[in-house]
Structure formats: C-alpha cells, structure tokens
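Sequence plus predicted model, see below.
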Amino acid sequence: MYDVSFLELVSRYAADKHLRPKSVSTYTAVVRLFRRYLGHEAYPSMVTRPMVIEWRTAIIRTPARPDGITEASWNNYVRHLKALYNFGIKHQLIACAHNPFLEVSVKQPKAPKKSLQPLQIRYAREVLEVCRRFETAYDECSKIHPAWFWQVLMETFFYTGIRLNQLLHIQAGDVNLKKRIFRASAAGSKTHSESILPIPDGLYPHLYTLIVAAHNSGFKRQDQLFNVNRFSHRHRRTDMDTWQVEHFFQVLSEMTGCKLSPHRFRHFLGTSLMESPERNIHLTQNILNHTDIRTTMEYVHPDVEAMRRALNARPPV
C-alpha cells in the first residue's frame, strides 16, 4: 500500500478519470483549501472523521459566523473530497480503510433559483442598444465594447439558456443558418453530451450578424465563434474565456442596477418554459440538456393565485 500526498492523489485521480482541465482545477482548489486548514505537511492518510467535522465547524456559515461558506459550498467540497478518498482507498493509494468524508454533508435550504424579471431584461437590452448606437455614431468605444457583439451574446443566452462553458466551445462551423440549427458540442457540456438545438426566430438576426462579421474577419470553421477578441479594439487575448464573459455581465449589472449572469438567463428560460400552458417537460429537458428530469422539475413553481382560488373555493363550515 502506498501513502500518496494530496496533490499526487489528485493527479492520479485526474489521469484515471480523464478529467477535463476545468474539473482538475476544481478538485485542486478544494484540496488546496483543505490543506490550508490541515497544514501543508498533512497527508490524506492522517485525516480522521473528527478532523473533517472540526473543519466543517470552522468554515461553515452560522448566525455567529455569517461570513462562512454556505451549506451548498460545503456539500460541494464533500463531494469532491469523498470521490478522491474513494479512489485512493480502492486503489490502495491511501493508508486508511474508511473514508472520513462519508456522511458529513449537511442539509441545505431549498431556495428558489435566482432568475430574472422581464423588466430587467428589457432594461439590459436598452442599455446595450444605447452603447451600440453611441459606437456607431461616434466611432468610439463605449463602456461595453463592442456593443453589437455583447448584444448577440446576451440574446444567445436569453433564447437558448446554454451554459457558459458550452457557448465558449461553439465553433464557426457549428452554426447552420440555412437549417436554423446549431451544434452544442460535448467538449463544453457539463453532461458530456452533444446536442443539436434550433435557432429561434428572435435569435436568428443576431446570429446572422455574428456569422457575417466572422466571415468578414476570416474565421475558419474550427475557430471559436463567440470570441470578442477578434472584433474588438480593446481586447487582445487569443480566445475568449470565462472571465471576459463574467466581466461583461458585471459591468452590465452595474449599469442596469440588477444582477445579470448566464445562469440567471438559463433559469429564466427554464421557468418560462415550465410556466407555459403548453409546457412539455421532455422538450424543456432537451433544451436545457438535463440528464435527470428531476432537475427540470425544479423549474415547476407553485402558482400562488391557483392556491388562493383553491383555498377560497372551500365550502364554509
């Protein structure tokens, strides 16, 4: 039996599971936090269940420690570390027999998913349109530049609910304007599955603008389509990354006074589809690329007015 270090354990686990770089970074970050608490000289085999409970007590949010991590964050740490220990114990890489991260998760509050209101979306569109008109009229960079590109990106999130990482993996050749479909590859998918999605009528003119601009800029079929760096006087990176998209939404949120993000657009779409009288849960599942229909069911919210009518309809006593 070996007794590997935490970093060696992550390395071997990543190689065995053929993890994506982003997943490796997530595991490494969780391990780094745990080692910071334990001391960098600690080995996985030295960890006991009481030590894990002490760590949980030290970092989780409580009324006395409101700046601690949330229950959801703790459970996320547990999932990653439990998987590492299961792998290490199974392959005799850790000199211990029991996983100290078993049954240490906590119950977390079931808060509604953070979504958007139609008025907030309309205001965001108005802000972007003002920026676009400014750049067209004065041939200068606005606070959001190039505004036309960010309009296309935001409308893509609005109409498709696509995950950020999957959008960043869309290539120029993945969009077929003639058939009005686009391919969301498995490369950026959280569920490791490729899907073919329709281009809704409202999104078509925006994607048409992007495709024409990409063609004029000499894009090849395998080039990253949503790449602000190819259209901007301000950006100088080779590929567009998560940080650039998050920074755009941060600036837009400051300008509109409401929190906007790709995930909130995704939740807005899911809620809208499931509130529609013609709702089809299996279509919604396919559009959002959920592997488990229970995830899609989370977008079914109780109708308060319907509950009120049911209560009012009770016969008097």
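That came through, no problem. The shown structure was predicted, so the numbers you read here are calculated from the model rather than taken from an experiment.

rest of the way, CA atoms for contacts and neighbours
Fine.

what's the following helix or strand after the helix or strand harbouring H247?
In this assignment (DSSP states H and E), H247 forms part of helix 242-256. Downstream of helix 242-256, the first helix or strand assigned by DSSP H and E is helix 262-275.

Now do the contacts for E135.
Neighbouring residues of E135 by C-alpha atoms under 8 Å, 6 or more residues apart in numbering: C141, S142, P146, A147.

also this one, for the comparison:
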Amino acid sequence: MTTPLKLTEEYIFAHDLREASAKIYRASTKALLKHFRTTPIEEIDHRAVLAWRKKILENGLSKRSWNTYSNHLRTVWGYAIEHGLMTHTTINPFRKTSVVPPKRASKTINGEAIQRARNWLTSLVGQERCTQERTQITPAWFWLAVFEMFYYTGIRLNALLCLRYKDIDWDNKMILVRGETEKTHREFFLPIMEGLAPHLCRILGEAEKIGFSPDDQLFNVNRFSRHYHGKEMNIDQVESIYRKLTDKIGVRMTPHRFRHTLATDLMKQPERNIHLTKSLLNHSNIATTMNYIEVDYDHMRAVLHERSLAQGALSRVRRVDSSGTPPTSAITAPSAQIRLPSRKIADPKPTTLQPPQQQAAIEEVIIDRPSRSSGPSALRKALEFASAQLHSGSMESATDSPSDQIDQNLLLTLMASGLGVGTFRKRTQSERSMGSTSFSRASP
C-alpha cells in the first residue's frame, strides 16, 4: 500500500540530499499525516489539501511554514506521478496551494552594529592576552576569526563547519568549498581578502602547532581551547556565540544575516555586479540572489534626484525670495522667469502726464530673446498697441498711478504677442527726477 511516508522516502533515496534537506521533507510529511491520519492517498485531492490549508492557517501556522510544507510535498507528489508510483491520478493536488506571505523584516545588519561587534571581540582578544583568563566569549581570537569569515565571505554556516585544513590554499589565497557541503551541490572557491588573511593565518598557525591532519575540521573550537570537550564543532556552538553578540550589541546577528548584508552591500557599489554577487553566494540562479538584496531607499532617493536633474525638472521648482521684499507676482516657464519687482517711488503723489509726454516717454525697448515665431511685424504691432494704451491711460481714474499702467500694459502686451521678453526699460521725464524702474529676467 502506497503511503505519503513511503513516497517521501523514495524521493529522498533517489536524490542526493543533505541531511538537513531530508529532515525538512520528513517534517512536511509528518505534518500531512497528522491531519489526514489514515486517509487513503487516493482521497488526498486538491480540495482536501485546500481544506487542510484553511484549518492549519486558522490554528496559527505561519504562511511561510505552510509554503514550506506545500512546496516540499508538491515535489514529492510530482516525483511519484512522474515515475508511476501513483497510478490513480496525473494531477498533483499540491499545485497552486501556496499563499502570499507577509513581507519579511530586513535581514541585513547595519555597518555601525557590525563595527561595534568587531570592536568588542577585539577588546576581548586583548583582555585574554593580557590577563591569561577566559572572557565571555573564549577563545576570543578564534571567534573573531569566525566573525570575519562570515563578514568577508558570506559563507554558509554548514559550509564553514565542513571546511578542512587542506581546503585553504594559502599560496593562491583561495578557500575551497566542496559541493557536498552546499545546498546547490556545486563546488566553488572563495577569495581570501586582505582583511581576512591575518585571522586565517592565525587559525592555520595554531592548527599546525597542534598537528592537524589535512582532513581535520579547520574551524573546530574544541581543538583550540581546553574549555570545550567535543570532537567536532557544531551549529549549536556557533549559534550560542551569536546570541551573546546579539545580547551585547542589541542588534540581532546570525551567520545567515551576514549573507544578506554582503549581497546588499555589494549591490550598493558603483559596479553593482549581480553575477559577482551570485557567484560569491553560490546561488543556482539570479532570482535567489535578488531575494537576498534589501531595498536601499537612500540610494533610490539619490537615483531619482539624479534623474530629475538630468531632465531639467528642478528648473521648474518655485523659487523663494529670502530678501524680505513684499511678495510679487511671478510667471515661471521652463526657459525663463519674469518678475514684477516692487517699486519705490519717492513722491507718493501720482503724476499725470499728458498724452504727448507719455508718447515721448518710451525711449527704447530692448528684446533679449525674441520668439522664433515672432518677427518685426509682430514687434511693430505690439508697440502700436502699447502706444494706443498709453494715450488712453490719461482717461483712467486718478487713483492708479499712470506709470504703473504704462509698465504693466506694455509688459502684458509684449507677452501676449509671443515675444521672448528679456529686459525692457522705459525712461520718462518724471523718472529722471525720481529714478528709473527696470524689469529684469530672473536667473534660472
């Protein structure tokens, strides 16, 4: 009789899985059996799986844990269907049963926290050397070397524990990571960086003194301190040290978080080489690497700012006058700004000019940048219109200054004609006694 447990064992037997991976497959199958118990495998269809999902999520299982069950069982059922271990159906009941989990909290460690942890470990190294007594983390020099291995290489915890004495190629400054120790089952090399070299050198030197053989576990704290009595260093010993680091620094630190931090830091570099990052972390595909990279919002903000500068968007930002002058009307365009500055008139009494005097008041008009569509005829029409406005100005109410009317009418007329008005000046008989008024184009 075919059972879920038999299918799982068949799958594990047919694949070269690490023990940790096989453990996850068995745990997923046990969760299935806990719900379905003795239900025949033929009755575990898609609807029955969805009903299980609903119940288990309502009982508090996280969506990520459910996806772990769903993905591993889908793989087992797919293998069974492909190899004829199940003949009652060709439909995988675990297809499309995963759910969208909530976004994970950031798994990176900020640089300031990493530096504080490094400084603390370094101080412990000095303390042990001076006092010859064990500290909270001992031997401190060894655990500092472990810390720097995770920081510089992003190596997986299991891979570090499986490094042998002969896997360090000191002449070529390379570290061999064997395929059987990796999730991807692929062998690869890690470079020994300048900052990591002194720590590895200390490890190799101490190992040589003790008499390590080529196949001995290199990172084995039990061999370097009389306070440990195990044969091989295990995951629990490493995780215990990182819990102490977390308590001391106040920021959660784990070996795996150094992988996320390394990937994110590399993508902040000018080169942003995703293939280099993928190779260093020994991922099978780039999609996995992208999941390790956290969003850098400061970098995002800087890139968007560079875009706005390159496209000239910032030239359209309203300018603030900090000179303390009364607010004036301003027209902002992509290519120019025209401001109507406040006027200072010595004599507050309005001076009424006769039409002939007004006509003689315009001595010159300077056009800096005429529009391409405007020609001499457009300018002549604008001046004729302005002249007519000047003659009619004497008939307006005496409450408004005729000079203000002349300035504004002429300016608005020139603008309406489509001319690119840069600067124009008007001089009148009254201005020679009161000072001149000018309109100038604001600097972009």
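Received it, and whenever you're ready, just let me know what you need. Keep in mind that what you see is a predicted model, and the values were worked out from it rather than measured.

TM-score of the superposition?
The TM-score (TM-score structural alignment, normalised by the length of the first structure) is 0.89; 309 aligned residues with a C-alpha RMSD of 2.3 Å.

one step back: can you lay out the contacts of E135 of the first structure as CSV showing distance to A14 of the first structure and secondary structure?
Shown next, in CSV, are the contacts of E135 of the first structure (distance: C-alpha to C-alpha, whole Å; DSSP: H, G, I helix; E, B strand; the rest coil):
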residue, distance to A14 of the first structure, secondary structure
C141, 43, coil
S142, 43, coil
P146, 38, coil
A147, 39, helix
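
my read is K231 of the second structure is in a strand, agree?
No. Read with DSSP: H, G, I helix; E, B strand; the rest coil, K231 of the second structure is coil and lies in no strand.

The helix holding H247 of the first structure maps to which residues in the second structure?
Aligned using TM-score structural alignment, helix 242-256 of the first structure spans residues 235-249 in the second structure.

Likewise for stretch 166-177 of the first structure?
The aligned range for stretch 166-177 of the first structure is 159-170, by TM-score structural alignment.

Show me which residues of the matching stretch are buried.
Across stretch 159-170 of the second structure, burial judged by 16 or more other C-alpha atoms under 10 Å covers A159, L160, L161, C162, L163, R164, Y165, K166, D167, I168.

contacting residues for the counterpart of K268 of the second structure in the first structure?
In the superposition onto the first structure, K268 of the second structure corresponds to E275 when matched by TM-score structural alignment. Shown in contact with E275 of the first structure (C-alpha under 8 Å, 6+ apart): V300, H301.

State the distance from E275 of the first structure to M297 of the first structure.
Per C-alpha to C-alpha, to the nearest Å, E275 of the first structure is found 11 Å from M297 of the first structure.

Ok, K113 of the first structure next?
Per C-alpha to C-alpha, K113 of the first structure is found 12 Å from M297 of the first structure.

same thing with L273 of the first structure?
For L273 of the first structure, the distance to M297 of the first structure - C-alpha to C-alpha - is 11 Å.

Of the two, which one has the most company?
L273 (19 against 15; other C-alpha atoms under 10 Å).

where exactly do the helices run in the stretch 101-250 of the first structure?
For the stretch 101-250 of the first structure, helices defined by DSSP state H, counting those that start in this stretch occupy the ranges 118-138, 147-160, 164-168, 204-216, 242-256.

Give me whichever of the ones you listed is most buried.
helix 147-160 (a mean of 21; mean count of other C-alpha atoms under 10 Å).

Residues touching it, excluding its own?
Under the contact criterion C-alpha under 8 Å, 6+ apart, helix 147-160 of the first structure has outside partners 125, 128-129, 131-132, 135, 144, 162-163, 200, 202-203, 206-207, 209-210, 226, 228, 231, 248, 262, 265-266, 268-269, 287-288.

6 Å - rerun?
C131, R132, H206, F265 (C-alpha atoms under 6 Å, 6 or more residues apart in numbering).

got the angle between that helix and helix 242-256?
Between the axes of helix 147-160 of the first structure and helix 242-256, defined by axes from the mean of the first three to the mean of the last three C-alpha atoms, to 10 degrees, the angle is 90 degrees.

Check the mean deviation of helix 147-160 of the first structure from the second structure.
Compared with the second structure after fitting, helix 147-160 of the first structure has a mean deviation of 0.7 Å; criterion: mean C-alpha distance after the TM-score superposition for the first structure.

Can you give the distance of that helix from its chain's centre?
Computed by C-alpha atoms, centre = their mean, to the nearest Å, the chain-centroid distance of helix 147-160 of the first structure equals 16 Å.

Kindly report the same for stretch 189-202 of the first structure.
Offset of stretch 189-202 of the first structure from its chain centre (C-alpha atoms, centre = their mean): 15 Å.

Can you state the residues of the second structure onto which that stretch aligns?
Stretch 189-202 of the first structure lines up with residues 182-195 of the second structure when matched by TM-score structural alignment.
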